[in-house]
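Participant: need the 3D shape of this:
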Amino acid sequence: MFTEVRYATRPGSARPNEDLAVAGPSWAVVLDGATAAAGAGGGCAHGVAWLVGRLGGALAAGLAADGRSPLADILAEAISVTMGAHSGTCDLGDPDSPSTTVAMMRLGGGVVEYLVLGDSPVVLARADGGAEVIGDDRVERLPGGRPYSAELVRRMRNAEGGFWVASTRPEAAGQAVSGVAEASGLLGAGLFTDGVTRLVEWYGWSWESVLAELAGGGPGAVISAVRGLEVERGAVRGKPHDDATALWAAFPSS
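Facilitator: Here you go, the predicted structure:
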């Protein structure tokens, strides 16, 4: 079990926060809902925050009840449960259906299991001060380079050769980056949405410095650091401020 779990989440604007963090004694999940593009219908009467809440709840239920099944299986079942909650009211075949990234972690039996779907990484903190980043950069490798058109994103989402997120295809769970690491020699792990990874991707922080601030100052301090740099230096692209979530889970000393 974790010896401590702390997280913070902060909206990027007056809009509802589309991030979510949920955790139990030995597992943690962070989700980052994809804000709908301007003019996108989406086929869903509920919206992104609803999807994130429902999927997060289904993941929490699955992880709390099942400590043995692979994380990908738990995610696939949670997507199916979420689909069932709005299959009668929404067009689940619409390519603009709400979607979210997923970062998951579970500690037990001397190992840490992890799963990453989309650009919300899990970062393992080593006792020697190093960082091991488990990420999914497929959204950064779409053809043509940024800025991506809405049509390109629509065509490449949850498609072979494109990128994968949690939405209306349970098989997306099988496309996640997943694995197992020995817990020995690890201090803990951080889970982040891309509103926080701006620290590394835009502003020159190392992952080691992010983890040090996360474990020491706490998740709120990490988010405050992002906000300060956004004001001081501005955004490299996209929103001036994004929803930002950081979670720290401390592991027992080996």
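Participant: going forward, measure contacts between C-alpha atoms and count neighbours the same way
Facilitator: Fine.
Participant: and the helices in the chain?
Facilitator: 48-65, 71-86, 150-156, 194-201, 207-216, 219-233 (DSSP state H).
Participant: same list (these) but as a markdown table, adding distance to residue 125.
Facilitator: Shown next, in a markdown table, are the helices of the chain (distance: least, Cα to Cα, whole Å):
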| stretch | distance to residue 125 |
| --- | --- |
| helix 48-65 | 23 |
| helix 71-86 | 21 |
| helix 150-156 | 33 |
| helix 194-201 | 15 |
| helix 207-216 | 7 |
| helix 219-233 | 15 |
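Participant: one more to put side by side:
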Amino acid sequence: MLRVSYASAAAPDPTGRANEDYVLAGPSWVVVLDGATPAPGVAPGCRHGVPWLVRTLAGALAPGMDGGDPLPEVLAAAITATMKAHDGSCDLGNPHSPSATVALTRHDGDRLEYLVLCDAAVVLWRRDGSVTVVRDDRLDHLPGGRPYSLELVASTRNRPGGFWVASTCPEAADQALTGAAPVRELRGAALFTDGVTRLADWYGRAWESLAAGAAEPEQLLADVREQELARGVPRGKPHDDATAVWVTFPPG
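Facilitator: Okay, the predicted model is just below:
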């Protein structure tokens, strides 16, 4: 059994754009998804949109998370099920098809299993005060360096030497970062979308501080907005959807 607390908020936007992050939890597991906002003017070939994708993918993950299959197999099956849910009405060969980053944790006996695909993060806060940060940073290392063109991103998405994301390629699940940690060594675990990891990446917040702060996820989100307004951003969107999840393991 897990105890889960979280906060999730859409980026401040005068148009009222929907939050494209999504959180789903069961008795022993947590799913965090971060949908990729389409670039302006890009036709994704899908009539459903990113909020639909993250809701549908999360729902498809739930049955497998309740079972014992390895997490990459669970994710691959969920991507396949989500592709079928498009029901032939979308162009799944479009390189700009809606996509999502993925962070999963599952409590299995005396272990906490985890999976990370693309730029979400799982942070394991150990009882000795140290942290293990599980991040998939391949999106940060595409050829030529930033700023990336739309053509480069499309041509390297779900390709060897590029980056991997949950979209229309079930094989991407095999490229996820996975592992497990003994629960007895952990104070807890945090799952963050990149709207929160900005605090460490851009604003100098230590990962140990981020892990400790995850017990009050609403405050972490407030800290992100404060820093964005005070210091701006080095690249990309001035604000992003932000989600912080804190997981602990009650005695017994």
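Participant: what's the TM-score here?
Facilitator: Between these two chains, after superposing, the TM-score reads 0.96 (TM-score structural alignment, normalised by the length of structure 2); 249 aligned residues with a Cα RMSD of 1.1 Å.
Participant: that older thread, possible to save the helices of structure 1 as JSON lines with distance to residue 23 of structure 1 and mean neighbour count?
Facilitator: Below are the helices of structure 1 laid out as JSON lines (distance: least, Cα to Cα, whole Å; neighbours: other Cα atoms under 10 Å):
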{"stretch": "helix 48-65", "distance to residue 23 of structure 1": "7", "mean neighbour count": "20"}
{"stretch": "helix 71-86", "distance to residue 23 of structure 1": "14", "mean neighbour count": "20"}
{"stretch": "helix 150-156", "distance to residue 23 of structure 1": "31", "mean neighbour count": "14"}
{"stretch": "helix 194-201", "distance to residue 23 of structure 1": "19", "mean neighbour count": "21"}
{"stretch": "helix 207-216", "distance to residue 23 of structure 1": "16", "mean neighbour count": "19"}
{"stretch": "helix 219-233", "distance to residue 23 of structure 1": "14", "mean neighbour count": "17"}
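Participant: count the neighbours of the closest residue to residue 90 of structure 1 other than its chain neighbours for me.
Facilitator: What sits nearest to residue 90 of structure 1 in space, not counting adjacent residues and going by Cα to Cα, 6 or more residues apart in numbering, is residue 44, at 4.7 Å. Counted by other Cα atoms under 10 Å, the residues lying close to residue 44 of structure 1 total 20.
Participant: residues contacting residue 44 of structure 1?
Facilitator: 89-92, 97-98 (Cα atoms under 8 Å, 6 or more residues apart in numbering).
Participant: would you list the buried entries among these?
Facilitator: Among the contacts of residue 44 of structure 1, those buried by neighbour count (16 or more other Cα atoms under 10 Å) are 90-92, 97-98.
Participant: still on that earlier bit, relative to residue 252 of structure 1, which of the helices of structure 1 is closest?
Facilitator: For residue 252 of structure 1, the closest of the helices of structure 1 is helix 207-216, at 13.8 Å, according to Cα to Cα.
Participant: what lies in contact with the closest one?
Facilitator: Residues contacting helix 207-216 of structure 1 (Cα under 8 Å, 6+ apart): 123, 125, 129-131, 133, 190, 199-200, 219, 221-222, 246, 248.
Participant: got CSV for these, with distance to residue 146 of structure 1 too?
Facilitator: Formatted as CSV, the contacts of helix 207-216 of structure 1 follow (distance: Cα to Cα, whole Å):
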residue, distance to residue 146 of structure 1
123, 25
125, 31
129, 34
130, 31
131, 28
133, 23
190, 27
199, 19
200, 18
219, 30
221, 30
222, 27
246, 26
248, 31
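Participant: where do the strands of structure 1 begin and end?
Facilitator: Residue ranges of the strands in structure 1, as given by DSSP state E, are 4-10, 19-23, 27-33, 100-108, 111-117, 122-126, 131-134, 177-182, 186-192, 244-250.
Participant: the inter-axis angle of the first one versus helix 194-201?
Facilitator: This means strand 4-10 of structure 1. 100 degrees (axes from the mean of the first three to the mean of the last three Cα atoms, to 10 degrees).
Participant: same check, this time on the longest one
Facilitator: Direction vectors for strand 100-108 of structure 1 and helix 194-201, defined by the same axes, to 10 degrees, enclose an angle of 80 degrees.
Participant: so how far is strand 100-108 of structure 1 from its chain's centroid?
Facilitator: 8 Å (Cα atoms, centre = their mean, to the nearest Å).
Participant: mean offset of it relative to structure 2 (after superposition)
Facilitator: Compared with structure 2 after fitting, strand 100-108 of structure 1 deviates on average by 0.5 Å (mean Cα distance after the TM-score superposition for structure 1).
Participant: contact partners of that strand?
Facilitator: Here strand 100-108 of structure 1 has contacts from 1-2, 26-34, 48, 51-52, 71, 112-122, 165-167, 183, 191-192, using Cα under 8 Å, 6+ apart.
Participant: so which bits of it are buried?
Facilitator: Here strand 100-108 of structure 1 shows 100-107 as buried, counting by 16+ other Cα under 10 Å.
Participant: make a markdown table out of those and add distance to residue 22 of structure 1.
Facilitator: Below are those laid out as a markdown table (distance: Cα to Cα, whole Å):
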| residue | distance to residue 22 of structure 1 |
| --- | --- |
| 100 | 14 |
| 101 | 14 |
| 102 | 11 |
| 103 | 11 |
| 104 | 10 |
| 105 | 11 |
| 106 | 12 |
| 107 | 15 |
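Participant: hmm, back to that, closest one to residue 15 of structure 1 among the helices of structure 1?
Facilitator: Comparing the helices of structure 1 by Cα to Cα, helix 48-65 comes nearest, at 10.2 Å.
Participant: related to what we said a few turns ago, alignment lookup: the residue nearest to residue 90 of structure 1 to structure 2.
Facilitator: When structure 2 is aligned by TM-score structural alignment, residue 44 of structure 1 is paired with residue 46.
Participant: ditto for residue 237 of structure 1
Facilitator: With TM-score structural alignment as the criterion, residue 237 of structure 1 matches residue 235.
Participant: so residue 156 of structure 2 is in contact with residue 162, correct?
Facilitator: Yes. Under the criterion of Cα atoms under 8 Å, residue 156 of structure 2 makes contact with residue 162 at 4.5 Å.
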